[in-house]
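Asker: what follows is a predicted protein model with its sequence.
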Amino acid sequence: MRKTLLILSLGLLVTGCSLKPDMIEVNHSFEYQFDSYSVNEKWWESFKDERLNSLVAEALKNNSDLLLALNNLQKASINLNQANLDFLPNISLEGSASKNQSSGETFSRQPQSRYNSFGLSSVLSYEIDLWGRVRDTANAKEAVFKATKYDYETAKLTIASSVANTYLSLISLNEQEEILKDTLKTYENTLFYRQKQLDAGSIDELTYYQAKASVDMAKTQLITLQNQISQTNTALALLIGQNPDEILNKSIAAPKILPLSPDVPEGISSDILLHRADVASSLESLRASNFMVGVARTAWLPKLSLTGVFGYSSDEFDRFLINNANTWSIGGSVVMPLLDFGRTSNNVELANLDQNASLLNYDKAIKNAFGEIKDALNSRKNSVLKEQSMQELANSQTKVYDLAKIRYDAGYSTHLEFLDSQRNLLSAKLSLAQSKLEVASSVVGVYKALGGGFNADSNSTK
């Protein structure tokens, strides 16, 4: 018994050795000239639109894709707990009872006899983690859990961004619908006036049908736009997780004027790697693959296990729990591969390739992060400039329309020239509304590219 305890103690002393390779050096230094920034975790509240806040909150509670990501996070947590349990021995309870009879014709040549056998024992089995297989497996599971946690944060950011963009699109479409309705009303009034002129013989049919064509064109544009409103409404309903009855029979209310776009950061800080959940997830996946290389290497070495059995046995049921009926045994086993025809080598090589793939994915995540940030900041700057230009264009087209109307009424220009000014004014108004949407969407894009308030330090697990 003392020898066994000595072996167990020595085994515990050497436990903790690991065959995993050193963690691959990753490049955390970059050349850039950006300013520091700070993004609120609930960045959508910066639009100061209570309806948007309510929609995002509903989506973060009910969205199916987000619920699936949460389910994956819960699975990763259970897998981590399961891996940590491997540090503890496995204890089971075994019971047996049998009734036996032997006849005088058996090989033992003993007279016929009957006897009973009862047993109750607990079995303890424990693997001594000589080479760190259990610990590396647990560390890999912990890294996977963290990566899944960061994936959940990425899913939250994606859902919130999609809700914000879809809601802003719905507002912009409502604004464009109002523009088209007002324009259509003006076109119809003009057509009514042209009808009277035609009846009076002061204009020809060409002028009348040119005016009618403008009405028909505006009606077609309005119908197309209303179909887009319906589709956008449905998309928003799906994002926030409405039930089928609400999707079929209800519309989501949205104003007709976009909220003021908030000021956004103009650059990034040196700790950008802490502010992108996808980058943090890729790094944890790399760490997990590094631990799994160590796990694969342990298959080359012996596996030492201890087994103990403690219990009672007797041939009488009412006596098998007394002290004189107790039994125990303890032993150990060593298992190691002798000839596996390269199976272990192949598994180690596969683990190395998985680690290499994780490194490539991490490098890709870093490059994508900086690429998305660059594009988002440029899009923000250019969308503001475009809105300013579109506002000036709309003002100019309004002047052109006013002058063309005066000239046509005075007989100094053709009706076609007047219609062109009408169409160009409508196009400018619609383009201005779309440019305002681009500005608002660019703000969402910047917040998303900068990680949406995520911070790897504040989200780390202990």
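Answerer: Okay, I see it.

Asker: use CA for all of it now, contacts and neighbours both
Answerer: Will do.

Asker: by contact count, what packs against whichever strand or helix holds Thr158?
Answerer: Using DSSP states H and E, the element containing Thr158 is helix 133-200. For helix 133-200, the packing partners by 3 or more Cα pairs under 8 Å, 6 or more residues apart in numbering; DSSP states H and E come out as helix 50-62, helix 64-85, helix 205-239, helix 277-297, helix 415-449.

Asker: what are the buried residues along stretch 270-278?
Answerer: By neighbour count with 16 or more other Cα atoms under 10 Å, stretch 270-278 contains the buried residues Ser270, Ile272, Leu273, Leu274, His275, Arg276, Ala277, Asp278.

Asker: how about the contacts made by the first one?
Answerer: Read that as Ser270. Contact partners of Ser270, counting by Cα atoms under 8 Å, 6 or more residues apart in numbering, are Ser36.

Asker: repeat that for the fourth one.
Answerer: The neighbourhood of Leu274, defined by Cα under 8 Å, 6+ apart, consists of Ala280, Phe454, Asn455, Ala456, Asp457.

Asker: the second one: neighbour count?
Answerer: So the one you mean is Phe454. By other Cα atoms under 10 Å, 22 other residues sit near Phe454.

Asker: spatially nearest residue to it (excluding sequence neighbours)?
Answerer: Distance criterion Cα to Cα, 6 or more residues apart in numbering; nearest residue to Phe454, sequence neighbours excluded, is His275 at 5.1 Å.

Asker: thinking again about what came up before, return the most buried member of the helices and strands packed on helix 133-200.
Answerer: Scoring the helices and strands packed on helix 133-200 by mean neighbour count under mean count of other Cα atoms under 10 Å gives helix 277-297 as the most buried, with a mean of 25.

Asker: for the helix or strand following that one, which helices and strands make contact with it?
Answerer: Per DSSP H and E, the first helix or strand lying C-terminal to helix 277-297 is strand 303-314. Under the contact criterion of 3+ Cα pairs under 8 Å, 6+ apart, strand 303-314 touches strand 113-128, strand 326-335.

Asker: can you put those in JSON lines and add mean neighbour count and distance to Asn72?
Answerer: Converted to JSON lines, the helices and strands packed on strand 303-314 look like this (neighbours: other Cα atoms under 10 Å; distance: least, Cα to Cα, whole Å):
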{"stretch": "strand 113-128", "mean neighbour count": "16", "distance to Asn72": "29"}
{"stretch": "strand 326-335", "mean neighbour count": "13", "distance to Asn72": "35"}
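
Asker: for Tyr312, find the nearest of those strands.
Answerer: Proximity to Tyr312 (Cα to Cα) singles out strand 326-335 among the helices and strands packed on strand 303-314, at 4.1 Å.

Asker: for comparison:
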Amino acid sequence: MRKTKLISLGLSTVIFFGCSLAPELKKPEIPLPQSLRLENSTAILTDRWWQNFNDPYLNQLVEEALKENDDLLIAQARVEQALATLGGLKAQLYPYVGYQGSAQRGRTSEYSSPYGGQTDYLFSLSGLVSYELDLWGKLRNQEKAGLARLLSSKANQEALKISLISNVVSTYLNLISVNLQLKTAEEYTEKLRETYLYRQTQFQHGLVNELVVEQAKAEYESARLRVETLKNRRETLKTALSLLLGRTPKEIFEKDLLVQRELPLPLKPPSVLPSELLTRRPDIIAAEEALKAVNFEIGVAKAAYFPSISLTGALGYKSNELANLITHSASFWSLGASLVGPILDFGRTKSQIELKEAQKKEALYNYLKTVKTAFKEVYDALAAVEAAEKKLEAQKEQIASLEKVLTLSEKKFEQGLVDYLVVIDAQRSHLNAKLNLIQLQTDLLNAYVSLYKALGGGYSNRSTKE
């Protein structure tokens, strides 16, 4: 009696829970550095790091992008598709309950039977139940694979969101930078125009020769070209930012963008960051979930080696007269079971398993590459920050020296000690240095933005506890 109960319990467990043919997934161990260190950095950075710039224009643009960006809306649609797919896979774990009804009228051939030539009616109404026993874990592995696909889609959406925020912030900073460069270039151009007019006056009074006038004019026209180039770059950045914001063509042409007049100070992340922080990057999570999905799909493919068992049942009424349909005499019921399995499939199942195993290898290598790429991006961003800070320091020193060179060259030209080309070269070098200083300040800011992006969109004390 006890043995019978154990057998019954075992059979019940197999019928209702089944077994899984999916292989055990072992995530590979990847050697990681213990921590990431930044010099001269003590700030605490949240996952909404851009708000620390205290720029209401930037905050508004980021929020607009998160609501209207086309790529983000596409990613959301993909998440909804994965969610709907998972819902369908979950439903397969439960019985199907339906109904069926029919009404027929027909005449039989007079030669088919002694009662031929009569017109008959047939009415039926019944309920149906069907259920597939998941003995080999096929349906549950399909559900688990669907869940992994959903989580991967959500992680990809989050990765896209991080990239979008970084691109909006970077483009915004570049737009401020171009405006500053344009302002500097326009001031320089106006100064060259005044110099050109002054040289013309000197030429008319015989104080300088025609060559000096033409050299001043050439330098003035060159400066005007630079201004137009910067204006074109500004418009290109505006349209690029508008596209990131998901604005309509009408808004791209008619709606302006408000930006600050000066570049903000850099936002520095904490001086020490745990390496495990990077493993929570959304793109790494997406790659890991994709690997899990393929692993479960191997179990689904292996289940094709075994028979599929389904239970069916029906309960209802049949009658030749509609008035007698819902009566006890017209009732009927049926119970049945079906078994379908392979005998000889000429390698179909084997090929499908090999395909899934090859896809698992691809997913595994993609996961490893994603982890390596994450640390590479952080390393590159840290190197870019360090290089930009050193370049910025050197550029400031160069500007101080070039200001002295410009002042000395102008004095010596007025004294007739140097050619006017020396003055032009000093002016041009001084302008290039000032423009380069603005660009280096922007490069430093963008290097930090790239670092925040590489870290997975920010760092917070909450994320380290999870």
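Answerer: Noted; the coordinates are in hand. Source: prediction; values computed, not measured.

Asker: relative to Pro262 of the first structure, which of the helices and strands packed on strand 303-314 of the first structure is closest?
Answerer: Of all those, strand 113-128 sits nearest to Pro262 of the first structure, with 59.0 Å by Cα to Cα.

Asker: just give me the mean distance for the closest one relative to the second structure.
Answerer: Superposed on the second structure, strand 113-128 of the first structure shows a mean distance of 1.4 Å to its aligned residues (mean Cα distance after the TM-score superposition for the first structure).

Asker: between that strand and helix 133-200, how big is the angle?
Answerer: If you take axes from the mean of the first three to the mean of the last three Cα atoms, to 10 degrees, strand 113-128 of the first structure sits at 70 degrees to helix 133-200.

Asker: residues touching the residue nearest the centre of the second structure, list them.
Answerer: In the second structure, the centroid-proximal residue (Cα atoms, centre = their mean) is Leu160; its distance is 1.9 Å. If you count contacts by Cα under 8 Å, 6+ apart, Leu160 of the second structure has them with Asp71, Leu72, Ala75.

Asker: switch the cut-off to 7 Å
Answerer: Counting by Cα atoms under 7 Å, 6 or more residues apart in numbering, Leu160 of the second structure touches Leu72.

Asker: that one maps to what in the first structure?
Answerer: With TM-score structural alignment as the criterion, Leu160 of the second structure lines up with Ala155 in the first structure.

Asker: do Leu406 of the second structure as well
Answerer: Aligned partner of Leu406 of the second structure by TM-score structural alignment: Tyr401.

Asker: the helix or strand hosting that match - contacts with which helices or strands?
Answerer: Assigned by DSSP H and E, Tyr401 of the first structure falls within helix 343-409. On a contact count with 3 or more Cα pairs under 7 Å, 6 or more residues apart in numbering; DSSP states H and E, helix 343-409 of the first structure meets helix 277-297, helix 415-449.

Asker: am I right that Asn84 of the first structure is in contact with Asn139?
Answerer: No - contact between Asn84 of the first structure and Asn139 fails when scored by Cα atoms under 7 Å: they sit 8.9 Å apart.

Asker: ignoring the adjacent residues along the chain, who's closest to the spatially most distant residue from the centre of the first structure?
Answerer: Residue farthest from the centre of the first structure, counting by Cα atoms, centre = their mean, is Pro111 at 76.3 Å. Excluding its sequence neighbours, the residue lying closest to Pro111 of the first structure (Cα to Cα, 6+ apart) is Gly104, at 4.4 Å.

Asker: hmm, Leu222 of the first structure is touching Ile179, no?
Answerer: No - using Cα under 7 Å, Leu222 of the first structure is not in contact with Ile179, being 9.4 Å away.

Asker: list the contacts of the residue nearest to Glu403 of the second structure when sequence neighbours are not counted.
Answerer: Spatially, and ignoring its direct neighbours in sequence, Glu403 of the second structure is nearest to His430 (6.6 Å; Cα to Cα, 6+ apart). Contact analysis of His430 of the second structure by Cα under 7 Å, 6+ apart lists Ile399, Leu402, Glu403.

Asker: switch those residues over to JSON lines; also include neighbour count.
Answerer: Shown next, in JSON lines, are the contacts of His430 of the second structure (neighbours: other Cα atoms under 10 Å):
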{"residue": "Ile399", "neighbour count": "19"}
{"residue": "Leu402", "neighbour count": "20"}
{"residue": "Glu403", "neighbour count": "17"}
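
Asker: dump the residues you listed into a markdown table; add distance to Leu241 of the second structure as well.
Answerer: Converted to a markdown table, the contacts of His430 of the second structure look like this (distance: Cα to Cα, whole Å):
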| residue | distance to Leu241 of the second structure |
| --- | --- |
| Ile399 | 32 |
| Leu402 | 35 |
| Glu403 | 36 |
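
Asker: aligned partner of Val294 of the second structure in the first structure?
Answerer: Counting by TM-score structural alignment, the partner of Val294 of the second structure is Ser289.

Asker: how many neighbours does the nearest residue in space to that match that is not next to it in sequence have?
Answerer: Closest residue to Ser289 of the first structure apart from its sequence neighbours, by Cα to Cα, 6+ apart: Gln355 at 4.9 Å. By other Cα under 10 Å, 22 other residues sit near Gln355 of the first structure.

Asker: so which strand or helix has the nearest residue to Gly117 of the second structure once chain neighbours are set aside?
Answerer: Among residues not flanking Gly117 of the second structure along the chain, Glu110 sits closest, at 4.2 Å (Cα to Cα, 6+ apart). Assigned by DSSP H and E, Glu110 of the second structure falls within no helix or strand.

Asker: mind checking the SS state of the residue farthest from the centre of the first structure?
Answerer: coil (DSSP: H, G, I helix; E, B strand; the rest coil).

Asker: tell me how far it lies from Lys250 of the first structure.
Answerer: Pro111 of the first structure sits 89 Å away from Lys250 of the first structure, going by Cα to Cα, to the nearest Å.

Asker: where does stretch 82-101 of the second structure end up in the first structure?
Answerer: So stretch 82-101 of the second structure sits over residues 76-95 in the first structure, by TM-score structural alignment.

Asker: the helix holding Thr158 of the first structure vs the second structure, mean deviation?
Answerer: Superposed on the second structure, helix 133-200 of the first structure shows a mean distance of 0.5 Å to its aligned residues (mean Cα distance after the TM-score superposition for the first structure).

Asker: tell me the angle that helix makes with strand 303-314.
Answerer: On the basis of the same axes, to 10 degrees, helix 133-200 of the first structure is oriented at 110 degrees to strand 303-314.

Asker: what is the burial count for Phe320 of the first structure?
Answerer: Phe320 of the first structure - counted by other Cα under 10 Å - has 19 other residues nearby.
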